[in-house]
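Colleague: have a look at this fold, sequence not included:
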C-alpha cells in the first residue's frame, strides 16, 4: 500500500531548515523523500500544497498506564498529533502492585493514573504480556516507577528498607529492564519515596546502569530546594552510571522566579560539561498538576498518608495541619507559603459532595462555602478524598518556562494526568499544538524547526526508539499533515476542556488514524520495548 504526500513543506525532525518536497510511504515505512516523486500505481496521493508535514509527536511523559486496560479511544492524544507515548513516570507506575498494599497504592495513584480496575496486572511481566496483545490507538511504552516498587513491598511505612526488600526492589527493576522497559522513573518528592536514602536508591537502581537506560526523575523539590534537588539526582545518576532525564524541569514559588531556574541550569550544564548524560523536559504551561496530599508536610505523615488524612477529620488534626501549613521547611517546599492557596486550583474530586469546589482555588472555595480558612478546606478535601483530590498549581513564571524551552537538550512533554474529572489540566489535551502555536509561531521563543525537533527526534532518541521521530527513508511512517494556522489547542485553565483540532492527516505505521480532523477508529499502535 502506497501513500504519496506531494508539495508539502517538510519539517523532518532534525531541526534543520524545512524544505518543500514529497514523501512516499510504502506500508509502514517511509520509502523516499524528494521532489517530483512519481506516484506508484494505486497510490493514495495527497496534495499537501500549503501544509506542513512532520513526524508524529513523541510524548515521553504521560500518566496513561491504566488507559490501555479501558480500551480508550486515544482521542486526546491523537487529535494533538501524538503517535508515541511513554507512561510510568514520576515513580508512579501501575506495576508492581501487590495484594498486601493494593488498596492504599491505587488510592494514592488515583489522582494521577485514574481509577485502577480490580483485575489490573500486578507485575510488569503481566502488564507487558497484556500490552503485547492489546489493540492500541498509538505506539506505547512504559517505565517502572520506584515509588510503586516501594509501596508494593512496604506500603507507606517510612521505615528503611530491609536487606531482603532492597534485593526485591532491585529484582523488580531488573525484570522490567529485561522485558524492555525504556527507563526507570522516580518521584522523590512523593511519599513514601521521600523517605528513601541515597544509598537505597543506588542499590535498587544498579541494574539501570548496566542497561544504560535513563532514570527520569521527579526531583525532591521544585521551589526553594530546586538547586539542591537537581544536584541530588545528578549525583544519583552518576553513582548508578545511567543517563538522567530531569522531569518537568521548572522553578516554583514566586520568590524563586527569575533566579533559581538559572542556577539549576548551571548545575545541569556543569554535569554535561563533565561528560554526564543529563537532559530535561518541560510542558508549555505556567501551572503544574499533582495531588493535594503533596501539601501535607512530611512531618505529619510519620505513620503514612492514610493516617494523616484520617486525622484531618478531627478538630485537633485540622489545627495541627493549619500550623504546619503556615511554616517553611529547610528540606520540603511548602507551596501554601511560597505560592499561596489562591494559586492552587481544585481540579479533581471523587466525592459528589465535593464537586462544588471544582475549578476554584482553595482560597476561593473556602470563602465561597463558609470554611474557616483555606487550610480548613484543604483538610476537608484530603480527609474525604485522600489521594483522589487533584490540584493545579499556578506556580511558574513564563520567562522561566521560556528559558527551559530554549535549552538545546530540553524535550517537550505533556505530563498528562488521567484522573476522572471534568476539569483536567489543559496539558492533557493540547500540549503539543500549544507549544508549536504559542512558543514557535506567536512568541518566537524557538523556531518551528526547533519546536518540532523537541517533539519528535529528541524524545525518540532519548528512549532509543529507532526509526522514529524523523522523516527519512527507512523510518517508520508516523506522519502529521496540517495547516499551521488551524492546528491548535482548545483547553485552558478556565475549565474549557476540548481536544485539539486542525489535523488534516495523521499516520501511524502508514495507517491513517486521523483524516480531516476526525478519528478513523484504526488502532495500529505497538507495545514498544527498548533494545539497548
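Modeller: In hand now; what should we look at? As the structure is a prediction and not an experimental result, all values here were calculated from the model. Residues are numbered from 1 along each chain as shown.

Colleague: every contact and neighbour count from this point should use C-alpha atoms.
Modeller: Fine.

Colleague: and residue 353, how many neighbours?
Modeller: A count of neighbours around residue 353, defined by other Cα atoms under 10 Å, yields 9.

Colleague: also residue 45?
Modeller: Neighbours of residue 45 (other Cα under 10 Å): 14.

Colleague: is the residue nearest to it when sequence neighbours are not counted within a helix or a strand, and which one?
Modeller: Among residues not flanking residue 45 along the chain, residue 4 sits closest, at 4.8 Å (Cα to Cα, 6 or more residues apart in numbering). Using DSSP states H and E, residue 4 maps to strand 2-10.

Colleague: chain center to whichever helix or strand residue 498 is part of, what's the gap?
Modeller: Here residue 498 sits within strand 497-501, counting by DSSP H and E. Computed by Cα atoms, centre = their mean, to the nearest Å, the separation of strand 497-501 from the middle of its chain amounts to 18 Å.

Colleague: give the buried residues for that strand.
Modeller: By neighbour count on 16 or more other Cα atoms under 10 Å, the buried set for strand 497-501 is 497, 499-501.

Colleague: re the thing from before, identify all contacting residues around the strand holding residue 4.
Modeller: 18-27, 35-36, 39-40, 42-54, 510 (Cα atoms under 8 Å, 6 or more residues apart in numbering).

Colleague: hold the first one in mind and look at this next one:
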C-alpha cells in the first residue's frame, strides 16, 4: 500500500519535456511509482484532475534560517511551489554562535523556544518545529569569522584562521553544504582574499559550494567577479555568485562584460554559476552604506560614532562621495525594530530624513 497517491494530473518533470498524464505513488517520502495507479491502494489519495504536477522548486538563495522556527508552515514559499530552501547565504548563518558574535538584528528580534550554538543544535531546534520545507544550510563566513574574532577590522591571525577552519570542518562533517560570504557586510568586508581562499579549499575538499555576495555589485562589479573567479582557481571549489546584478542604473551597461567574464571562466573549466531575481530592486540593511571604518565593532560602538556630530559629518561626506546614484528617493525603509523610529517604516529615506 502506498502512503499517498496523486491522481489525474499532468506531470511536468522539469526537463522541458511535454507534460504527461499519469498518477504518482509515494511511499516513505519517496516517489515509488508513476503511471496508471487506479488499481493501487493508498492511505490518502489527492485528486489532481485538471492540474499540473511538477517537482518542488529549490530556492537556492534564502534567508529563512530562523524564520522557519517562527512560521514553520512557510506559506510564502509553499504557495509558490518551493519545497527546499538553501539558507546560510550572504555570509550569515544561524551558527556557529559564541560570546563574540551575534545574530543579525532582524533575526535576534524574534522569540525562540530553543537555544542553539552549532549546526547540530540549530537543526535540532529547527526540526522540532516541523518545517514544511526541506532545509539545506551553508556556513555563513561573517558568522564564522565573528565567532572567532568578533567584528574587528583586521586580517585574522594564523591561530584565528585555524579556529575558523576547525569550526568550518566541524559544520561540514555534520551536514553543512558549503560556505557563503557577504563581503559587503562586516566583518566580511574586512577579510583579505588570502583568508577566503584558505576556507574555500576546505569547501572544495568536501565537494561543497562557495556562494558569494560579492564585495561590489555596482561600478566595481567586474573586479568583484575576477576576485570570485580567483578564489575558484585557487581552491577548486564550485562557485555560486549570489543575486548577480549590476546595481545602479548607471552600471547597467556593465552586464555584458560581467557575463563575458563568467562565460570565459566556464570555458576554462571553472565551475561558476549565478542566481538572480527578476526585478531591479534589492533588500538589505541600511548600514550597508557605512564606510568600512565606521562599521567596525559592536553595535554600541557603531552607534556612538553615529551620535558624535563630527564623526557623523565625516561618515555623511564619505557616503555622498562613494555613491554614483543620487537615489535617496528610491530607497524605502521596509522595517524598523527600534520603537521610536517605527513611524518611518514604509517611508522613503528622503522623507524620513526631512522629518528628523
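Modeller: Received the coordinates, thanks. A quick note: this is a predicted structure, and the numbers were derived from the prediction, not measured.

Colleague: following the strand holding residue 4 of the first structure, which helix or strand comes up?
Modeller: Downstream of strand 2-10 of the first structure, the first helix or strand assigned by DSSP H and E is strand 19-26.

Colleague: circling back: buried ones only from the contacts of strand 2-10 of the first structure, please, as a PyMOL command.
Modeller: The PyMOL selection below is limited to those of the contacts of strand 2-10 of the first structure classed as buried (16+ other Cα under 10 Å):
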select buried, resi 18+20+21+22+23+24+25+26+48+51+52+53+54+510
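
Colleague: look through the second structure and report the residue furthest from the middle.
Modeller: Centroid-distance maximum for the second structure: residue 39 at 45.2 Å, with Cα atoms, centre = their mean.

Colleague: which element, helix or strand, includes it?
Modeller: Here residue 39 of the second structure is assigned to no helix or strand, by DSSP H and E.

Colleague: from residue 10 of the second structure, how far off is it?
Modeller: 19 Å (Cα to Cα, to the nearest Å).

Colleague: cool, residue 113 of the second structure as well?
Modeller: 42 Å.

Colleague: of those two, who's got more company?
Modeller: Set residue 113 of the second structure next to residue 10 and count neighbours by other Cα under 10 Å: residue 10 wins out with 19 against 9.

Colleague: ok, for that one, nearest residue in space, not its chain neighbours?
Modeller: residue 21 (4.3 Å).

Colleague: now do the same contact list for that neighbour.
Modeller: 8-11.

Colleague: make it 10 Å
Modeller: Contact partners of residue 21 of the second structure, counting by Cα atoms under 10 Å, 6 or more residues apart in numbering, are 7-12, 34-36, 49-50, 52-53.

Colleague: how about residue 253 of the second structure?
Modeller: Residue 253 of the second structure neighbours (Cα under 10 Å, 6+ apart): 219, 246.

Colleague: from residue 379 of the first structure, how far off is the closest residue to residue 497 of the first structure other than its chain neighbours?
Modeller: Nearest residue to residue 497 of the first structure in three dimensions, chain neighbours excluded: residue 491, at 4.6 Å (Cα to Cα, 6+ apart). Applying Cα to Cα, the value for residue 491 of the first structure to residue 379 of the first structure is 29 Å.

Colleague: what segments of the stretch 201-350 of the first structure are strands?
Modeller: 215-218, 244-246, 278-282, 288-291, 344-348 (DSSP state E, counting those that start in this stretch).

Colleague: looking at those strands, which is nearest to residue 256 of the first structure?
Modeller: strand 288-291 (15.6 Å; Cα to Cα).

Colleague: all helices for the stretch 101-250 of the second structure, in order.
Modeller: 105-108, 119-128, 141-149, 158-173, 193-205, 221-235 (DSSP state H, counting those that start in this stretch).

Colleague: export those helices to JSON lines and tack on distance to residue 84 of the second structure and mean neighbour count?
Modeller: Shown next, in JSON lines, are the helices of the stretch 101-250 of the second structure (distance: least, Cα to Cα, whole Å; neighbours: other Cα atoms under 10 Å):
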{"stretch": "helix 105-108", "distance to residue 84 of the second structure": "20", "mean neighbour count": "13"}
{"stretch": "helix 119-128", "distance to residue 84 of the second structure": "14", "mean neighbour count": "17"}
{"stretch": "helix 141-149", "distance to residue 84 of the second structure": "22", "mean neighbour count": "25"}
{"stretch": "helix 158-173", "distance to residue 84 of the second structure": "19", "mean neighbour count": "17"}
{"stretch": "helix 193-205", "distance to residue 84 of the second structure": "21", "mean neighbour count": "19"}
{"stretch": "helix 221-235", "distance to residue 84 of the second structure": "26", "mean neighbour count": "19"}
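
Colleague: need the contact list for the residue sitting nearest the centre point of the second structure.
Modeller: By Cα atoms, centre = their mean, the mean C-alpha position of the second structure lies nearest to residue 89, the distance being 2.3 Å. Shown in contact with residue 89 of the second structure (Cα under 10 Å, 6+ apart): 60-65, 137-141, 178-182, 210-213, 242.
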